[in-house]
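Novice: no sequence on this one, just coordinates:
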């Protein structure tokens, strides 16, 4: 039995709960989070600390499986504590902070330090918010417990997206493509379509800074809420030789440029003669996400066909699996990140199960695959 997943065996053995440590200077937050998590049989709050110094003393006795961490606290701030944890013993960390709501910069800094996900809480009405967001908090803990966490060389994770809406398909945004290579007239330019979720910020910081200027144009969906993608793209742009930017409607897809779908919007690849560009549009959640990888991949299948390369990487759930199969059926080369290098082997696994993946590759090989495209 996988000790992280903690599923009860058929023999009736006792469930081993996910041990959670809450670190927050607010007594209300500590109390409410403990109340929310304590009702779950597979989660155990092993302790709560008002600041990182107290937390470190508690962790000397017992190490948690997941840490829920505030940013602004007395004696030591959360970012400094997070860096110490990742240097000493990498552990899944969920940031739960009102400071993150004030702007994306501190959130990107937390991801760069190794946080797996971020939940923003309001400055007022904390008790009501945390009680309303209990499902999100519980799901974030369970997702974090399944993650493979390593010492970060770059940003990691994805902000938690709150959603209990029906699971719609890409049909709500555009029609399915006609399968087969003959469905599209050959063009001279290649285009790379990538989809990624939990653990994706770390993966993209491994890939994009290692690409030369002459790589094909890239369109990327990273599951991330509104207001965060612009800061994330700017960070990647500063680390990379190629241009990385948050996509705007009508942006051209061209060599040496990577366009990242803006949070809260869908991004679709479109074509005008031999030139590719993106359409950024409102719309309902698709596969419970906006932006959705399925929407991007379907548009790549429809408008690029065999001229596209599809890459699906680390992430929870199955967004992108159907879209990658559509790309595959239209002649695109398709790749999935392997389990060993994925933080969460959800999206790649589902794409492989559908038969839409040509090659399964480790993260370190993806820059070379893109360069040779």
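Specialist: Received it, and whenever you're ready, just let me know what you need. Computed from a predicted model, the values in this text were never measured in an experiment. Residues are numbered from 1 along each chain as shown.
Novice: from here on, just use CA atoms for contacts and neighbour counts.
Specialist: Noted.
Novice: which SS class is the nearest residue to residue 269 once chain neighbours are set aside?
Specialist: Spatially, and ignoring its direct neighbours in sequence, residue 269 is nearest to residue 278 (4.6 Å; C-alpha to C-alpha, 6 or more residues apart in numbering). Look at residue 278: counting by DSSP: H, G, I helix; E, B strand; the rest coil, its state is strand.
Novice: do residue 135 as well
Specialist: Assigned with three-state DSSP, residue 135 falls in the helix class.
Novice: what is the burial count for it?
Specialist: Around residue 135 there are 15 other residues, counting by other C-alpha atoms under 10 Å.
Novice: just residue 213 next, same as before
Specialist: Residue 213 has 15 neighbouring residues, counting by other C-alpha under 10 Å.
Novice: re earlier: the residue nearest to residue 269: neighbouring residues, count only.
Specialist: Using other C-alpha under 10 Å, residue 278 is surrounded by 23 other residues.
Novice: that one: what's it in contact with?
Specialist: By C-alpha atoms under 8 Å, 6 or more residues apart in numbering, the contact set of residue 278 is 247, 248, 249, 250, 251, 252, 253, 267, 268, 269, 270.
Novice: check residue 256 too.
Specialist: Counting by C-alpha under 8 Å, 6+ apart, residue 256 makes contact with 212, 213, 214, 215, 216, 217, 242, 243.
Novice: put this next to the first one:
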């Protein structure tokens, strides 16, 4: 059975190009088009698509408002198209908060050309998000009844209900002073997941944190600034040579790799260019491998929601050097690819629901 796709964009040219690229896949069918958010809502309710592709800036009703309404009335996997600007990054993060599953950069040169790589990427992403059936939206609604989206309170007003903690395995009981570094890797669903985890950490958190989120270069600064506003700990986009210090989380910049090194008695990050052919930039595997070598036996790695298996090989080296690995459970993952790969390989010490990850990290001393 074909996946049924609704294409939403105020540009007729972009709608036609997206339709052409999707029509090239015999397993996909474009069942309708919409030119603004209101039309998107109407057609989603009427046509019941499996996936919606959604522009952000549109007349009458923008994409963010449309995502909120669709998640309220008929949760559906939504793939956003976003401009690669700072403002576009902020709007895309708002759309992900509202319930969209993932996003793709909207480059005129890519869409207007005959680039097979762009076509394959779009087709693959449609298939990857199709199975989520509005999971992101449903999770938000279940966590906050009566609200369309969940937006954490600013750092000065953070109020949290006690999370339900899953009992730890005997081998996973935290020992005082065991860890020297927390590294969190994630992809699809990660922006919202990281907000939920990091807002539970106190300002005086005793460990340094390194965040690896698959995200374009132009997005990571905006995301780090958003996290810094929401969290009690400090969050900043990592720069080459930045020290990994307690109470601060460094977010790996997009488009390059971020590693860890131990020099002069301190841990710091190194930022370096990716080699040709490396798909994930930044890479969770590379960060995990570096952390395992720089801080052997003292790393706590956490693998959250995301497509693919990035982080699995790095988790293997971490385990071989005596460090610990936690992973998010399937029920609360937007996409269970990355945490699922680690769990299936037998590399995870604990499998936790998202609402428990932050609470358990906060217990570390």
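Specialist: That came in fine, so what should we check first? Bear in mind the structure is a predicted one, so any value in this text is a computation, not a measurement.
Novice: filter the contacts of residue 256 of the first structure down to the buried ones.
Specialist: Buried by 16 or more other C-alpha atoms under 10 Å: 212, 215, 216, 217, 242, 243, out of the contacts of residue 256 of the first structure.
Novice: now render these as a markdown table, adding distance to residue 155 of the first structure and secondary structure.
Specialist: Below are those laid out as a markdown table (distance: C-alpha to C-alpha, whole Å; DSSP: H, G, I helix; E, B strand; the rest coil):
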| residue | distance to residue 155 of the first structure | secondary structure |
| --- | --- | --- |
| 212 | 21 | coil |
| 215 | 23 | coil |
| 216 | 24 | coil |
| 217 | 23 | strand |
| 242 | 18 | coil |
| 243 | 18 | strand |
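Novice: which stretches in the stretch 51-200 of the first structure count as strands?
Specialist: For the stretch 51-200 of the first structure, the strands defined by DSSP state E, counting those that start in this stretch cover 66-69, 93-97, 117-120, 191-196.
Novice: what's in contact with the second one?
Specialist: Residues external to strand 93-97 of the first structure that are found in contact with it (C-alpha under 8 Å, 6+ apart): 66-72, 82, 110, 114-121, 140-141, 144.
Novice: if we go to 7 Å?
Specialist: Residues outside strand 93-97 of the first structure that contact it (C-alpha atoms under 7 Å, 6 or more residues apart in numbering): 66-71, 115-121.
Novice: cool, the first one as well?
Specialist: Counting by C-alpha under 7 Å, 6+ apart, strand 66-69 of the first structure makes contact with 19-24, 78, 91-96, 141, 144-145, all of which sit outside it.
Novice: again with the last one
Specialist: Contacts of strand 191-196 of the first structure with the rest of the structure, by C-alpha under 7 Å, 6+ apart, involve 216-223, 293, 297, 307-315, 320.
Novice: sorry, back to before: okay, the contacts of residue 256 of the first structure in TSV with distance to residue 343 of the first structure next?
Specialist: What follows is the contacts of residue 256 of the first structure, written out as TSV (distance: C-alpha to C-alpha, whole Å):
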residue	distance to residue 343 of the first structure
212	26
213	28
214	29
215	26
216	26
217	26
242	25
243	26
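Novice: which one of these is nearest residue 127 of the first structure?
Specialist: Of all these, residue 127 of the first structure sits closest to residue 243, with 42.7 Å by C-alpha to C-alpha.
Novice: give me the nearest residue to that closest one, chain neighbours excluded.
Specialist: residue 257 (4.7 Å).
Novice: restricted to helices, list the contacts of strand 66-69 of the first structure.
Specialist: Under the assignment DSSP state H, these contribute 78, 141, 144, 145 to helices.
Novice: quick one: map the residue nearest to residue 269 of the first structure onto the second structure.
Specialist: Under the alignment (TM-score structural alignment), residue 278 of the first structure pairs with residue 269 in the second structure.
Novice: rewinding a little: for ChimeraX, write a command that selects the buried ones of the contacts of residue 278 of the first structure.
Specialist: What follows is the ChimeraX syntax selecting those of the contacts of residue 278 of the first structure that are buried according to 16+ other C-alpha under 10 Å:
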select :247,248,251,252,253,267,268,269,270
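Novice: show me where the second structure has helices.
Specialist: So, for the second structure - with DSSP H - the helices run 12-23, 37-47, 63-73, 86-98, 108-112, 116-130, 135-143, 190-198, 217-230, 284-294, 312-320, 337-344, 354-362.
Novice: fine by me, we can end here.
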